[in-house]
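Asker: I would like to see how this sequence folds:
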Amino acid sequence: MDLFRKKSVDQLVSESTPLKRTMHTFDLTMLGIGAIIGTGIFVLTGKGALTAGPALSVSFLLAAICCGFAGLCYAEFASMAPVSGSAYSYAYLAFGELIAFIIGWDLILEYALQAATVSAGWSGYFNKLLEGFGLHLPVELTAAYGTTPGVTTYFNLPGFVIVLLITWVLSIGINQTKRTNDIMVMIKLIIIVLFIVCTVWFVNPANWHPFSPYGIYTFQPGSTQPYGIVPAASIVFFSFIGFDAVSSSAEETVNPNKTLPKGILLSLAISTVLYIVMTFIMTGVVPYKEFANFIDAPVAGVILATGLNWLAVIVNLGALIGMTTVMLVQLYGQSRICYAMSRDGLFPEFFGHVHEKYRTPFKGTWFFGILTAIAGGFININVLFELVNIGTLSAFIIVSAGILWMRKTQPDAHRGFKAPLVPFTPIISIVFCFILIAGLNWETWVRFAIWFGLGLIVYFGYSRKRSKLEHTNAPEVTDDYVEAAEAGTTK
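Answerer: Purely as a prediction, here's the structure:
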């Protein structure tokens, strides 16, 4: 038994796919921006400002640099092996099956938790939009149980419904998905630019002093939560998660060797500029300590401070659209990861089933869509969002290390794009990832270790025996075949 058996580049590329190739550079860039710009601007800037002060813009830049170096590594892998699966497939190529499975298992949790977490924020903005029109949902149906202190809530109905609607769009075809995403991202960008143009005139430079009240990293008396630029970067790193999902669209992309690297890097660059400009303006309009008064809706609080009440309705709409695209891309990426793992035999065949008409992994899309909707509807998972960060950072480390290994072991493999300044680029990526991981609290490490342990149980209990690589020269590996093999009745 070889736990580290690998796929070759030829094996990955030659695997036939029934998925439909329709994505171009513009679509991939919109997909990346759709995943990146959302919760970061409309929700996390509040907590980030309280953690770093006006230096939040530096925290965003630090997180962006980490993602930028990792993005260069993703771009090289995507051009070398343009297949579904993102970091899972790249780990299979560089380090073998066990590492690939763990990363795939990690990404499934990442995408599901982020989509469920964002659905809670989406629900909050949706309820505020309804209130603007004099409409009110029963308070018990506005959030999961225990989400709002002092208020009795049981079920996040708006979040549950939006996740199911997104799942339906994803299940009926990639053309419908990309058109929906492209339109929503363009509207979102227009609203963000409108916010910048309207609020920049209210900036008071005195609010930027002191610029970095907590320095690089510090603990406040009586607090277990670290403060400063690095801890804030660890928090807002959540904002950039999603560009890696772009690489999972490889088998639905036209000319992926060239378009995937462009889509990944363009979406990161555009999003970083917008984040930095937004945080400069927000902390310039409102003193950073006042974000405690509207930590869950920081953009709305900034608008309230300017007196531009008419802008609030428009920005609420932008927040809804922004978070919708984030959920769409995360659920899309999750279904493609599961599709790739199922095709390799590491997950049940159910998740690899492709609908004849829609040419999407239909069953797997609905399975995880329903689970995510239920999680966001009933469970207070806001305390778990940092698990998304540590999971993504772990995937970035594996992909960056994979570039170092592949350059050494397969220097002549075809690469449509080469990350510059190797080995420095992947090494810097790894260092930045470890710095951001260090900014997370110890509870996150414990939860991640538990999920990691569950993944090992699934691999050794199910996936190892059903791996297609384990049975490369054997009959097709179905559940019936594995049962027969265990009984010693195969021929």
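Asker: make it CA atoms for all contacts and neighbour counts henceforth
Answerer: Will do.
Asker: tell me the contacts of residue 229?
Answerer: 51, 52, 55, 56, 58, 59, 212, 214, 215, 216, 217 (CA atoms under 8 Å, 6 or more residues apart in numbering).
Asker: Quick one: the helices in the stretch 101-250 of the chain, in order.
Answerer: 157-171, 174-199, 229-240, 243-246 (DSSP state H, counting those that start in this stretch).
Asker: Pull the residues that contact the last one.
Answerer: The set of residues that contact helix 243-246 without belonging to it, under CA under 8 Å, 6+ apart, is 28, 31-33, 35-36, 71, 74, 86-87, 260, 263-264, 267-268, 329-330, 332-333.
Asker: try 6 Å
Answerer: 32, 333 (CA atoms under 6 Å, 6 or more residues apart in numbering).
Asker: one more, for comparison:
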Amino acid sequence: MENKDLTGIQILGLSVAMLAPSGAMAFNTAGAVQNAGMTAPLSFLLAGIGILFVGFSFVQLGRVIPGEGSAYAYNSKALGERMGFISGWLLILTYVTFAFSSSAIVGNFLNVFLEHFGIRLPVPLYVIAVLLVGGFLSHFGIEFSTRLALILEAFAVGALSVLTVIILLKGGMHGLSGKPFNPKNGSISGIGSGMIFAMMSFAGFEGAATITHRAKNYKKAITVAIIGSVVFGMFFYFIVSYTEIMGYGLNNIAAMKNSAAPLNFLATHYVGKAMAIFIDFASVTSYFACYFGALNSGAFMLKAIADRGYLGSWIAKTSGKKNTPTHALDTITVLALIFWAVIGIGMKVNAGDYYNYLGTIGTIALLLVYVLVNVGVIFYFKRDNKKKIMRHLIAPIIGILVMIFPIYSNLWPIPSWPMNIFPYIVLVWLILGFFMKRKSKA
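Answerer: This next block holds a predicted model:
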């Protein structure tokens, strides 16, 4: 029997951890600025509004279709078992690749943090340590995992919030300006391109849907977790991206575009080395929370499809009073170690590129899931007497339209190697899913 002992705050914590808002601001703002220039905050705001429509679709289905498996459970009812499985199959690819990629960037930031104290070890060793520690901690149960993720991300958000307030109070580099809020200071295409990086910052907001069946009040939990994480992310990204631009100064946008660590520069410039150390540690905790959230979300997705007769019963096994899916957790951890050994160490792909490559694969798969969930809302409520035009037709259509741009942008113009092969990796995974046989009923 499933435990019903998670609170709404714990479930919200998993979604916020998957967003890794502090880490996103450390990595994705520069990419958004490269495309949108000073109007990058508008890219984050518009992306948040678009993602909110997708979030509404998750909430609409999650409130009437409780059960393990997130999009798998929803679309099994809305679109049939096969499309439901495909939705879950794509989510597995997303969460597994996010766990892989996030662990690598934790190792990267851990290296940056420890170098402040004269400690210099090979980054690959840090990544291995992160995977082993995370795999061990995950066995303490989802309650522990959600609390840890929430604490780590709260620390990271707090640290970045302090820096944000300091920069704003000091008026930035050359005084605060409203120019970033005026679309005329950029271009429609530039703002749109910047939305790609902004949407990457929202990827994973739906992670809580994998565990809402363990909540005391699942209807309230999924609403708070999904909508709460998106609204929080939208305003946090909007304010922090604006602050980063003001921190560099409107006349120094080029420096921000080319910066590998904009928060490190801002912390050092406005406060000092101590704040830079603090922010670097916050980046470690933010991405570890993201990795931990992806690890747990992936494990619960694997368990969900295994419970329904796919992949074998072994992977669905749970342990302890908390029914922790230890076999699924260990499977992801072992695969992460193998991938890092082969690609990160064997092929000498650095942690940053490893993060970008696997994160892109996961994001492409996730965008397809978002489209399928929106389609699921339209078809599920089409046969429901309680259908509401705005919630069950217009909102999901807007959600689908918002997803088209980043999906198209990953296909055309054709990206350079190796980014050009990533859509085909997702396609192969999708085809494998269509041939996957269900061995038994739940």
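Asker: TM-score of the superposed pair?
Answerer: With the length set by TM-score structural alignment, normalised by the length of the second structure, the two chains reach a TM-score of 0.88; 419 aligned residues with a CA RMSD of 2.4 Å.
Asker: Out of the contacts of residue 229 of the first structure, which comes closest to residue 362 of the first structure?
Answerer: residue 59 (39.0 Å; CA to CA).
Asker: The closest one: what's it in contact with?
Answerer: Contact analysis of residue 59 of the first structure by CA under 6 Å, 6+ apart lists 229, 232, 233.
Asker: Just give me the match in the second structure for it.
Answerer: Aligned against the second structure by TM-score structural alignment, residue 59 of the first structure finds its counterpart in residue 43.
Asker: Would you check how far apart its match and residue 243 of the second structure are?
Answerer: 14 Å (CA to CA, to the nearest Å).
Asker: now the helices of the stretch 101-250 of the first structure as JSON lines including distance to residue 366 of the first structure?
Answerer: Converted to JSON lines, these look like this (distance: least, CA to CA, whole Å):
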{"stretch": "helix 157-171", "distance to residue 366 of the first structure": "6"}
{"stretch": "helix 174-199", "distance to residue 366 of the first structure": "14"}
{"stretch": "helix 229-240", "distance to residue 366 of the first structure": "25"}
{"stretch": "helix 243-246", "distance to residue 366 of the first structure": "18"}
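Asker: Which of these sits closest to residue 319 of the first structure?
Answerer: helix 174-199 (7.7 Å).
Asker: Which stretch of the second structure is the closest one matched to in the alignment?
Answerer: The aligned range for helix 174-199 of the first structure is 142-167, by TM-score structural alignment.
Asker: what's the closest non-adjacent residue to residue 369 of the first structure?
Answerer: Spatial nearest neighbour of residue 369 of the first structure, chain neighbours left out: residue 167 (5.5 Å); criterion: CA to CA, 6 or more residues apart in numbering.
Asker: Isn't that neighbour up against residue 370?
Answerer: No. Using CA atoms under 6 Å, residue 167 of the first structure is not in contact with residue 370; the gap is 8.0 Å.
Asker: just checking, what residue in the second structure corresponds to residue 250 of the first structure?
Answerer: Aligned partner of residue 250 of the first structure by TM-score structural alignment: residue 212.
Asker: what about the strand or helix carrying the match of residue 59 of the first structure, how far off from the first structure?
Answerer: Assigning secondary structure by DSSP states H and E places residue 43 of the second structure in helix 40-64. Once fitted to the first structure, helix 40-64 of the second structure is off its aligned match by 1.1 Å on average (mean CA distance after the TM-score superposition for the first structure).
Asker: what does stretch 228-244 of the second structure give?
Answerer: Relative to the first structure, stretch 228-244 of the second structure is 1.0 Å off (mean CA distance after the TM-score superposition for the first structure).
Asker: about what we covered before: among residue 167 and residue 370 of the first structure, which residue is more densely surrounded?
Answerer: residue 167 (26 against 17; other CA atoms under 10 Å).
Asker: Distance-wise, check the more buried one relative to residue 287 of the first structure.
Answerer: Taken as CA to CA, the span from residue 167 of the first structure to residue 287 of the first structure is 40 Å.
Asker: for residue 340 of the first structure, same thing?
Answerer: Counting by CA to CA, the gap from residue 340 of the first structure to residue 287 of the first structure is 47 Å.
Asker: Which residue of the two possesses the greater neighbour count?
Answerer: residue 340 (23 against 19).
Asker: Grab the nearest non-local neighbour of the aligned partner of the more buried one in the second structure.
Answerer: Taking TM-score structural alignment for the superposition, residue 340 of the first structure sits opposite residue 304 in the second structure. In space, and not counting its chain neighbours, residue 304 of the second structure is closest to residue 69: 5.1 Å by CA to CA, 6+ apart.
Asker: The one you found against residue 303, yeah?
Answerer: No. If you go by CA under 6 Å, residue 69 of the second structure and residue 303 don't touch, sitting 8.2 Å apart.
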